[in-house]
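In: Next input, structure requested:
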Amino acid sequence: MTPLATALARLDWQTIGLELDREGFIVLPGIFELEVPGLFAHLLNGFYPPLAQVANQWNDTLQLPCRFPPQLTDFHAQCRAVGQQQALPQLTCLRKDEHLALGQDAEGEYLFPFQLAGVLSAPGEDFSGGEFILTEQRPRMQSRPMVVPLQPGDLAVITTAHRPFKGSKGYYRVNMKHAISRVRSGERHGFLLSFHLGIHLGVGAAHDC
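Out: The predicted structure follows:
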């Protein structure tokens, strides 16, 4: 068994699910090694099955009809059947004074509610600034910003666009976006992995599957 497979097998998915329910993201320290061949494919295929179970629970909570299949290959087949053919960009490279604007990777009919984020260069050594940021917008409230601390080898599971939140009258969807703050020095290399496939910009409208 590879070190990555061993790390995945040791994860406490009950705790991960509870934290995703509570905050909409979780940071898992020391999950991967940078030199692993085919790292992104291993992360996507390894994390999809347990995250699909959490995603289906979220859809149950929100009373959404869609259910995600247990394997990533089957989900990608569903995406391709509706014209979502393209893997979304995975790598980010930001130099001094550059940033990633607040947004969502939420195009297409099928949208998986989770993404994986990490850094490939060391904060404080290779670059300064460049914090990974999430914002959460609840109805009639100001956006809540959250800084997601990341070191090389850490993996953040984040909400792609919407998550269930329990209010006084039951559950409703809150909107979440991500960004990377301005890099003050050096170069920040990182990644953001989407489980769903994308379409050409301007085609179709996104909604939660």
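
In: From here on, just use CA atoms for contacts and neighbour counts.
Out: OK.

In: Can you get me the centre-to-centre distance for the longest helix anywhere in the chain and its chain?
Out: Taking DSSP state H as the criterion, the chain has its longest helix at helix 39-62. Distance of helix 39-62 from the chain centroid (C-alpha atoms, centre = their mean, to the nearest Å) equals 10 Å.

In: Which helix or strand lies directly C-terminal to that helix?
Out: Once the chain leaves helix 39-62, the next helix or strand it forms, by DSSP states H and E, is helix 72-81.

In: Helix or strand next in line after that following helix, which one?
Out: Note on helix 72-81: by DSSP H and E, the next helix or strand toward the C-terminus is strand 91-95.

In: The longest helix of the chain vs helix 72-81, what angle?
Out: 80 degrees (axes from the mean of the first three to the mean of the last three C-alpha atoms, to 10 degrees).

In: Check which helices and strands helix 39-62 is in contact with.
Out: Packing contacts for helix 39-62, counted by 3 or more C-alpha pairs under 8 Å, 6 or more residues apart in numbering; DSSP states H and E, involve helix 3-9, helix 72-81, strand 162-167, strand 170-180.

In: what sits against His102?
Out: Wrong residue type there; residue 102 is Leu, not His. 177-180 (C-alpha atoms under 8 Å, 6 or more residues apart in numbering).

In: biggest separation within the residues you listed, which pair?
Out: The distance between the two most remote of these (C-alpha to C-alpha) is 10.7 Å, for Lys177 and Ile180.

In: Please generate a structure for the following sequence too, so the two can be compared:
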Amino acid sequence: MLDWLAVEEALTRDGYAIIPALLTCDQCEAVTGYFPEDQRFRSRIVMERYAFGRGEYKYFCDPLPDLVSELRRDLYPRLSPIANRWHAVMRIAERFPATHAEFREICRRAGQTRPTPLLLRYGANDYCCLHQDLYGDHVFPFQAVFLLNEPGRDFDGGELLLTETHPTKPGRAQVVPLRQGDAVIFAVNHRPVRSVRGFHRLSLRHGVSRLHRGQRHTLGIIFHDAR
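Out: Okay, the predicted model is just below:
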């Protein structure tokens, strides 16, 4: 049973929350095995072509694999109340419905119809530049990443990086330590930080440091769809 209060506290304090061993080793291997199955995906991106870094990723097509669909559906209603509280204190007008099906319908009406869960693969010397996953007018403020390989056994390097830009102070960078099967939930765009005048917004970006050896696969769950 997950302690969602602790998840919210970590998100509010750090901008991310780790959920250990949310996937089993067998589930990680199964999802990794999807990568060569082109029929599961709507597009493939070679990162170097677009100056995104080095490595490649693929966006799943509908219907999503059962496990991917279940993760998206089941995590969303736990995160949407937190998202609404964040938007309230940051004075962002959009509020999020109780179920992911309802939110997808909002995305659909806005022309955001392409699914965004993705599978990423990095090899030696690959990396991902700092970025935000913003795909349209409707952006859910959290996303989840699942590490599918074991650091030190399957690969070295390739740490998940999170950076924050503060409006009045120097920013900071964090390395997020993950093991195989762990999930990390983090802020897509902004997070609220209390100030003497209420709250201000910190801007966040994420990326992956250079891989030194082996292969690293991750599953990304983004809750808003793309145009």
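
In: Tell me which of the contacts of Leu102 of structure 1 persist in structure 2.
Out: Retained contacts for the contacts of Leu102 of structure 1 in structure 2, judged by both residues aligned by TM-score structural alignment, their matches' C-alpha atoms under 8 Å, are 177-180.

In: And Leu161 of structure 2? What does it align with in structure 1?
Out: Superposed on structure 1 with TM-score structural alignment, Leu161 of structure 2 falls opposite Ile133.

In: Which helix or strand contains the nearest residue to that match once chain neighbours are set aside?
Out: In this structure, Ile133 of structure 1 finds its nearest non-sequential neighbour in Val147, 4.6 Å apart by C-alpha to C-alpha, 6 or more residues apart in numbering. Val147 of structure 1 is part of strand 144-148, with elements assigned from DSSP H and E.

In: Provide the aligned range in structure 2 for that strand.
Out: Counting by TM-score structural alignment, strand 144-148 of structure 1 corresponds to 172-176 in structure 2.

In: How far does that stretch sit from its chain's centre?
Out: Per C-alpha atoms, centre = their mean, the centroid offset for stretch 172-176 of structure 2 relative to its chain is 15 Å.

In: Can you give me the buried ones in it?
Out: Of the residues in stretch 172-176 of structure 2, none is buried by neighbour count under the rule 16 or more other C-alpha atoms under 10 Å.

In: again with stretch 15-22 of structure 2
Out: Result for stretch 15-22 of structure 2 [16+ other C-alpha under 10 Å]: buried residues 15-19, 22.

In: contacts for that stretch?
Out: Contacts for stretch 15-22 of structure 2 (C-alpha under 8 Å, 6+ apart): 7-8, 10-11, 178-187, 191.

In: From those residues, pick the one nearest Leu134 of structure 2.
Out: Distances from Leu134 of structure 2 to the contacts of stretch 15-22 of structure 2, taken by C-alpha to C-alpha, are shortest for Ala187, at 11.5 Å.

In: ok, that closest one - contacts?
Out: 11, 15-16, 141-143, 204 are the contacts of Ala187 of structure 2 under C-alpha under 8 Å, 6+ apart.

In: ok, 10 Å please
Out: 11-12, 14-17, 83, 132, 140-144, 162, 202-206 (C-alpha atoms under 10 Å, 6 or more residues apart in numbering).

In: returning to what we had before: now the match of Leu161 of structure 2: how far from Pro145 of structure 1?
Out: Distance, Ile133 of structure 1 to Pro145 of structure 1, using C-alpha to C-alpha, to the nearest Å: 7 Å.

In: Now Leu51 of structure 1: closest residue in space, sequence neighbours ignored.
Out: Phe114 (7.5 Å).

In: Just give me the neighbour total for the one you found.
Out: 27 (other C-alpha atoms under 10 Å).

In: For it, list the residues it contacts.
Out: 20, 24-25, 47-48, 51-52, 54-55, 156-163, 193-196.

In: Go again with 7 Å.
Out: 157-160 (C-alpha atoms under 7 Å, 6 or more residues apart in numbering).

In: Where does stretch 115-124 of structure 1 end up in structure 2?
Out: By TM-score structural alignment, stretch 115-124 of structure 1 lines up with residues 143-152 in structure 2.

In: Hmm, I typed the wrong one, I wanted stretch 172-186 of structure 1.
Out: Aligned using TM-score structural alignment, stretch 172-186 of structure 1 spans residues 200-214 in structure 2.
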